[in-house]
Every structure is written in structure tokens, then in C-alpha cells.
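1. Here is a sequence together with a model predicted from it:
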Amino acid sequence: MKIAVVGGGSTYTPELVDGFARLGPMVTELVLIDPAAERLEIVGAFAARILSRYGHAAKIWWTSDLDAGVTDADVVLIQLRVGGQNARIQDETFPLECGCVGQETTGAGGLAKALRTVPIVLDVASVVRRRARPDAWIIDFTNPVGIVTRALLDEGHRAVGLCNVAIGFQRRFAGHLGVEPSQVTLEHVGLNHLTWERAAYVDGVDRLPDLLTSHLPELAAQVHLPEHLLTTLGNVPSYYLSYFYEHDRHVREAANGPTRGQRVAEMEATLLEMYRDVTLTEKPALLGQRGGAYYSEAAVGLIASLHGYDDNAVHSVNVRNQGTLPFLPDDAVIEVSARATAAGPTVLPINPLPPDLSGLVTHVWGYEELALDAALRGGRERVYRALLAHPLVGQHTQAADLADRLIASGRDHLAWAR
């Protein structure tokens, strides 16, 4: 199986390669693709050393030529960041000037990222369509995953969105329960970065109520929310829900220190220096602070299932709604637990969502529809309308101000705004 990684020059790529080296015997060829040639050379050479350390026989190579890299690929994994960390830092900064949370995947910052990212991902996908194998899968790990996956599916690509949030909860719940992670099946539901764990089944029994009783302090701390909120909801929200449930706290805290993007940029510089060391053959501990915990396990597991190596595995994926959430249209993209096979993911049954959850999902889905329209067609008014629809913005004066700041900060990456 040939796997092509678009954005392969990322400092996080060694985590992915480590997963293939440990868990991916079906991989025979791995190609890393990135326009940043110097950075790619450093990451690629380190990735080759990781494979060698594990004795993995896959051929690995790297290139800045997208056409060559994806030719005859069975899987194309997209993990790119348009504009790099500098653009992320802007996404996390300009909303604060309007009293709104600055975050790279939700709110105004998330919209800025979507506007830059969707056209580039669709360009990549058009090359994949021409050069990869006819039945190749595109796996999108590029944020905002839900919006990007919707764009890919609307263009007719064989695509699925991947997020690492659920696999992190699965691992934590399994540790608390003293069972293997594979024994825990989550009822994970919502939109990308707007999800809740509503059940945790072990041998057909929901153990989440037990966890909310015996491990409430740990669970609340992990998602940065108060214990009474989890008790009231009766579930465990994704930590991204803290931007909704405690918006003002995030705004206050962001005013007192560097953004996450600034910290990651410093970390990446250190990691690249470490990767230059030709004696380094395993991922450094610092990489664990980079984010994306268990991404490699999630990616390798999903790829294996989609190619028939493990038809019983359950994954957290972004797929068409197709009636799963009856209050959303069928063509909406949702994030849910699904059993993946060579025929594609099959969503597991879920219990009806209560009004507070379904209302928030519907609200953010409406924003995502408008965000995708703005990403595809551009225009200040489309940007303004998407911001107006977002529950973290809402007020028209803020939406107007944010629209102008967003366009000004991202003009270099928005062809329609130049």
C-alpha cells in the first residue's frame, strides 16, 4: 500500500511515521510531500531513521512535486497548514481585539483558517483524482476538518475526515476502567470540535455514568470545565466546548500570555533542530507537547480498516449525516463513531440528542454552511454573514469589525481579497 502525506514537512510527521512503523505492516511505500523543501529534507531524513529503527521495510521518500508524490497512491493523507504558524498566530490574535475568543478552529480564527484552507485542499484533491489510484481514499486531518471534509465530499471525492479527540477519550476512559482501549466503544457525536462523549460501552454496558461518579475531578480537569457542568450534562464534552461554555474566561486568559500558536512556533524550531541530529532515531518527548495526541494510532487504524485489514474497529470520523441526526440535512457532515470497512464507514446507532446539544449543533452547522460558501466564493459580505451566524460572535458590530480584520490579516492567502 502506498501512502502519500500532503504536508509531510510538518514537525508532527514523525509522530505519524512512528505509528506506521509500529502498527502499519501493510504500508509498502510512504511519500512525504511539502513545498518547504529544506524543512522537508530534515523531517524526511528523520522519518527514514524512525522506520529503520523499527526494521520496517517500507520505501520512504520525499518530494515537493505533488503530482509525482500522489501518483498511484492508495491513501492520501492531508495535514497541511496554509500560512504556517504565522497565520495561526494571527487567527488567535485579531479576534481578541474585538472581545472574542482567538482560536484556530472555531470562531473568527477558525473561519479565517477555513477561508485559506478549503481552496488549497480542493486543488490538492483535484491532483489526487488525476494521479492516485481510482479507489484511493483521501483522509483529511486538516482543520477545520468538518468544513474541509464537506468541501471534499461535495466535489465528489472519496474522502473521510479524521479527528483525534475521540481516541484520546477512549484511551483515558480505558485507563480509568482498567480495560484495553479496544474494549471501549464511545457514543461520540456532534460536529468536528463540537462533540460530546455520551456513552462508553464495555461489553455492551455503558460505563460512562460510573466514570462521571468515580473520576469526575479528573474528567473535568481534562476538558477544562467545572465538575457541575459535566454532572448537569450527563456526558463529557470535548475540551473545545470550553470555548463555548466558558468563552469569557478564555478571552481573559489569552490577554495575559502568548498564544498557543506562539508556543508551538517556538516548539517547532526546537524540534527541527533536534531532527537534524543524525543519531536521533525515535520521536523526542517534546513532540508529545506539540498536540494531536494519538493521531498516529487513529490514522493507521482508520487506513487499515478502510482497506479491509480490521473490519471490526470503530473510529471517530467526519462523514455525511444521512439521517443520523434528524435535525440536520442528509448532506451535512457530522463527527460520529463509525465502523469502517473497505466499503467505507458505517455510523453506529446513537441516542437522540437533548435540545441543548441539538440546538448548539444546529447553530454551528448553520455557520459552517455559510463558512464553506465564503471559502468557495469569497466576498466580504459572505465572511460577515458567516461571522454573524457563529454563536461565539453573533452581534453585528462585532461581526463587521471581525470581517474587516480577518480579511486584512489574511489577504496574502485570499485570492479574492487582493
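-> Right, received. Where do you want to start?

2. From here on, just use CA atoms for contacts and neighbour counts.
-> OK.

3. the helices in the stretch 51-200 of the chain, which residues?
-> 66-70, 84-93, 107-131, 145-154, 165-177 (DSSP state H, counting those that start in this stretch).

4. With mean neighbour count and distance to Val300 added, can I get the ones you listed in CSV?
-> Formatted as CSV, the helices of the stretch 51-200 of the chain follow (neighbours: other Cα atoms under 10 Å; distance: least, Cα to Cα, whole Å):
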stretch, mean neighbour count, distance to Val300
helix 66-70, 21, 18
helix 84-93, 21, 25
helix 107-131, 22, 20
helix 145-154, 24, 18
helix 165-177, 19, 12
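
5. Those helices: which one's closest to Tyr243?
-> helix 107-131 (8.9 Å; Cα to Cα).

6. Return the list of helices and strands in contact with the closest one.
-> helix 66-70, helix 84-93, helix 145-154, helix 355-377, helix 380-389, helix 396-410 (3 or more Cα pairs under 8 Å, 6 or more residues apart in numbering; DSSP states H and E).

7. And Leu357, how far from Val101?
-> 21 Å (Cα to Cα, to the nearest Å).

8. Between these two, tell me which one has more neighbours.
-> Shown here are Leu357 and Val101; by other Cα atoms under 10 Å, Val101 has more neighbours (30 against 17).

9. Am I right that that one is in contact with Arg249?
-> No - the pair Val101 / Arg249 is not scored as a contact, 9.1 Å apart, by Cα atoms under 8 Å.

10. put this beside the first:
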Amino acid sequence: MKNKGLKIVTIGGGSSYTPEIIEGFINRYKELPVRELWLVDIEEGRHKLETVGGLAKRMVKKAGLDCEVILTMDRKKALKGADFVTTQFRVGLLAARIRDEKIPLKYGCIGQETTGAGGFAKAQRTIPVILDICKDMEELCPDAWLINFTNPSGIITEAVLKHTNIKCIGLCNVPILMQMAAAKALDVSKDEVFVHFVGLNHLVWGRNIYYNGKDVTAKVVDALIDDLEYGVKNIPDNEWLKEQLKDLNMLPCPYHRYFYHTDEMLDEEKKAAETEGTRGEVVKKVEEELFELYENPNLNIKPKQLELRGGQYYSDAACSLINAIYNDQRIVMPVNTRNNGAITDLPNDVVIETSCLITKHGAMPLNVGMVEAKIRGLLQVVKAYEELTIKAAITGDYNTAVQALIMNPLVTSSKVAKKILDDIIKENIEYLPQFKTYYKENLKN
């Protein structure tokens, strides 16, 4: 690998995030010699791939790198002999995301693309596709690492690790934003702060925060109570309950608002859906503006406006992770990987999001042990939901699917779960091969 340079494949290459991953590889080129970067997409995404691919080529040319950017719809051709594969695709495109947000809202439940019933729907569409990609990888690049930031990242990563032979690590930008918030609270740089992250993707806590050899968790939590600006683009920024944070004495992630402030978040979503639109509808407009920028033949850098898209730092984290594996850097990063006993309250074979030592062998989670009761219950319930969600996606068993939704804390009742599931299947059937028999026999008419 080190002699010939690297072949990296990005599936979902027409994503608006692609300029960030290109910038990440450019910035690390001396230590991460990418010779071939293949951007792969599907026919429906051809225009976006050609647009963002043109920008990628201009960025590489401006940097003066010996790196070829190749655009293709032929996934198998791209994967042959790859060293690393990154995944950033959205099955059903933004139209499916908007459905994921609207269906639960119809029944008085949180409508969000990665958590709750919306996240379930996205997982059902995505798992068959990621397993198909992994089947190709097992044939064409069996030694390659799969770096996944297709959401829901933890669920997708667990499906890969449980049902394929591919080496896979999942990524999320939320821990990066949390570390930045902790650093802001302490008025120091991000790299001076160490956060021990514990939990699941979009349900992760900063359990211990260290600066200058001292545990400063309480100080960061106090700053959050005192109205530290803290959130992500796609989540309304309402206030945390001070008494709860004091007792928690951990840094919650922005997605905890859906579980801790469910009523308020639901009200926010309903109001938004009736005015500016769901987050997916807003993102659609932002993407249209971004691609207008990308089409400018004189643009040869990542535009600042990409930060408005939300999800920034995903791609840069992927570059850092690839660099750490390739160069055996032995650094600590928060990633999604197999538990392997790190959190003793969860099964060994499930995927968790936690701080890990990154070596050429992959991610080795730092020991956590048992977690406190104040986070254990929610952690275990959401993990059980995730396990059932993966089982439903693999088997296409309707009863398992409805059980998964009932298990999810953001779905209000079993009858509501069934109504949501039926709508998900009816409105996504072209992307749900596992449920086609059930659909024909029970829902088609």
C-alpha cells in the first residue's frame, strides 16, 4: 500500500459534502499519498456527481497534487483494489428524508432523519444497500477499510460488522462539535481538551472532560447551564434543564434534546413544518444554492457556505481516521466500533460510539466499565431498538419491525408504531426489497 500510493473510493461522491473530503486529503497529502480518488454515484445523481466532481478536479489541480479524480457510475470498477472506501450516500435522496420527517409528525411523534421513526425508516432503506456494497468489497477489495458516515451511522456500522467480513468503522461529527463546545467553555483550543465519549451514535455523552491533567467536567456543564451556545444546524437550540444537567454532570449531545425535551422539540418541528418546512425541505434549498456555487468553473476551493449545510467536519474526520490507520498513528478518536466489552452494560457484539485508540489494526475502544443509572436505562433501550432495527432490515420480518418502533422512546404507542410502519413501507416500497412480500399481501390495496 505504501509503495504504490492509495486508491480511495467515495460512494455517494455527488454529495454536497465531497469538497470537504477533497480538502481533507489535500491538506494531508504529504503523509497520505492518495493517487486515485474515485467518486461513485448512481444514475439519478449523475448531474450532482459531474458538478461536484468538476470542483474536486479543480481543487486537486490548484493544489498541484499527483492525484487523479475519477467519476463513475460503475461501483465494481471503482472498488477493484481499493485501499479505503468511504460511504456518504442517501438512499431515496432528499425526497425520502422529507418523508421520514413528515410521516411520524402525522402521528404526533418526532420526525427526524436519524433518530426516532425517521431514523428507523432510513436504516431500512440503507442496510440492504450497504450490505450489497460490502458484498462487492468482499470480492474486489477484501482487505480495504470501510469508513462509514452514512446515517444512522452506528446502526449501519453494526449491520456491516454483524453481517459481513468487511473491516468497518463509523464516524459522526457530533463528538467533534461537543469537544469544540467544551474547549469554548474553557476558553482553550480544541486540541487541549480530552473528552472521554461514551454512548451510541447520536446518543453519546461526554462522560469525563479533561484539561491540563484535571477533570473539568463540572466546569463545562456549568458553562452549558449558563447558556453556552451549543448545538448543530439541524436541531433547535432550546434550553437544557439546569437541575438535570447538574445531576448528570456529563456533556449531553445535541440529539439528547429529542429524548430530554420531547414535547418542546415536537412543537418546534410542527411549527417549522407549517412555515419554513421540515429540516429536509430547508436542506434541499441550501443544497440547490451550494450546487449553483459548485458549477462556477472558477471555483477551486471548498466554499464557506458548505458550513450552513450542517454535518460539517464529517469528511475531515474521515480523512483523519484514514490517516491514523494508514500511518499507524495511535491517536485517540471518538468513532463507532464494536463494543468488545468496553461498556459492560451492553452486549459485546453491538456497536457503540466511544473514544478509541486508532492504529493500523483499527479502533480499540478505551475501557468504560459500567455506566451510571442516569444514562444506563436510555442507553440500553435505544441499543435494543437498534438491534431490532437491524434484524428487521435483514429479515424483512414485519413483527420485528413493529417491535423495533415500539421499543423506540420517541414513538408514543404500539398502535402508533404500526401506523407509522405501514406508512413507511407504503411510501418507500421501491427501496425496501425486504418488505415487498408483506406489502403485496397486506398493504398494496
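-> Alright, I've got the coordinates. These figures come from a predicted structure and were not determined experimentally.

11. TM-score for these two?
-> TM-score of the superposed chains, computed with TM-score structural alignment, normalised by the length of structure 1, equals 0.95; 416 aligned residues with a Cα RMSD of 1.7 Å.

12. coming back round to it: adding distance to Pro217 of structure 1 as columns, could you present the helices and strands packed on helix 107-131 of structure 1 in a markdown table?
-> Formatted as a markdown table, these follow (distance: least, Cα to Cα, whole Å):
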| stretch | distance to Pro217 of structure 1 |
| --- | --- |
| helix 66-70 | 46 |
| helix 84-93 | 29 |
| helix 145-154 | 30 |
| helix 355-377 | 22 |
| helix 380-389 | 34 |
| helix 396-410 | 36 |
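
13. which element is the residue of structure 1 most remote from its centre on?
-> Going by Cα atoms, centre = their mean, the residue of structure 1 most distant from its centre is Thr279, 31.5 Å out. Here Thr279 of structure 1, judged by DSSP states H and E, is contained in no helix and no strand.

14. Trace it over to structure 2, please.
-> By TM-score structural alignment, Thr279 of structure 1 lines up with Asn298 in structure 2.

15. same check, this time on Pro349 of structure 1
-> Under TM-score structural alignment, Pro349 of structure 1 pairs with Asn367 in structure 2.

16. tell me the secondary structure for that match?
-> Under DSSP: H, G, I helix; E, B strand; the rest coil, Asn367 of structure 2 falls in the coil class.

17. Hmm, Ile343 and it touching each other?
-> Yes - judged on Cα under 8 Å, Asn367 of structure 2 makes contact with Ile343 at a distance of 7.1 Å.

18. Which of those two has more residues huddled nearby?
-> Taking other Cα under 10 Å, Asn367 of structure 2 and Ile343 do not tie; Ile343 has more neighbours (20 against 17).

19. Show the contacting residues for the more buried one.
-> 367-371 (Cα atoms under 8 Å, 6 or more residues apart in numbering).

20. are any of the residues you listed buried, and which?
-> The neighbour-count test (16 or more other Cα atoms under 10 Å) marks 367-368, 371 as buried among the contacts of Ile343 of structure 2.

21. Would you check that Ala199 of structure 1 makes contact with Arg207?
-> Yes - when contacts are counted by Cα under 8 Å, Ala199 of structure 1 is listed as touching Arg207 (7.1 Å).

22. Among these two, which residue is more densely surrounded?
-> Each of Ala199 of structure 1 and Arg207 has its neighbours counted (other Cα under 10 Å); Ala199 has more, 22 against 16.

23. In structure 2, what sits opposite the more buried one in the alignment?
-> So Ala199 of structure 1 corresponds to Asn208, using TM-score structural alignment.

24. now the residue lying closest to that match once chain neighbours are set aside: how far from Gln179 of structure 2?
-> Nearest-residue entry for Asn208 of structure 2: His196, 5.3 Å, with adjacent residues in sequence omitted and distances by Cα to Cα, 6 or more residues apart in numbering. Using Cα to Cα, we find His196 of structure 2 at a distance of 10 Å from Gln179 of structure 2.

25. Which residues are in contact with each of these two?
-> With Cα under 8 Å, 6+ apart as the test, His196 of structure 2 and Gln179 reach no residue in common.

26. residues near the counterpart of His250 of structure 1 in structure 2, how many?
-> Aligning on TM-score structural alignment places His250 of structure 1 opposite Met265 in structure 2. Applying other Cα under 10 Å, we find 21 other residues in the vicinity of Met265 of structure 2.

27. In three-state terms, label Met265 of structure 2 for me.
-> On the three-state scheme (three-state DSSP), Met265 of structure 2 is labelled helix.

28. Tell me if I'm right that it and Tyr255 touch.
-> No - the pair Met265 of structure 2 and Tyr255 does not pass the contact test of Cα under 8 Å, sitting 10.4 Å apart.

29. ok, the counterpart of Leu23 of structure 1 in structure 2 - contacts?
-> Matched by TM-score structural alignment, Leu23 of structure 1 corresponds to Arg28 in structure 2. Contact analysis of Arg28 of structure 2 by Cα under 8 Å, 6+ apart lists 319, 323.

30. separation between Arg28 of structure 2 and Asp345 of structure 2?
-> Taking Cα to Cα, one finds Arg28 of structure 2 at 38 Å from Asp345 of structure 2.

31. and what of Glu23 of structure 2?
-> Distance from Glu23 of structure 2 to Asp345 of structure 2, by Cα to Cα: 39 Å.

32. Between the two, which has more neighbouring residues?
-> Each of Glu23 of structure 2 and Asp345 has its neighbours counted (other Cα under 10 Å); Glu23 has more, 20 against 16.

33. what's the closest non-adjacent residue to Asn86 of structure 1?
-> Gly261 (7.7 Å).

34. In structure 2, what residue corresponds to that neighbour?
-> So, by TM-score structural alignment, Gly261 of structure 1 is matched to Gly280.
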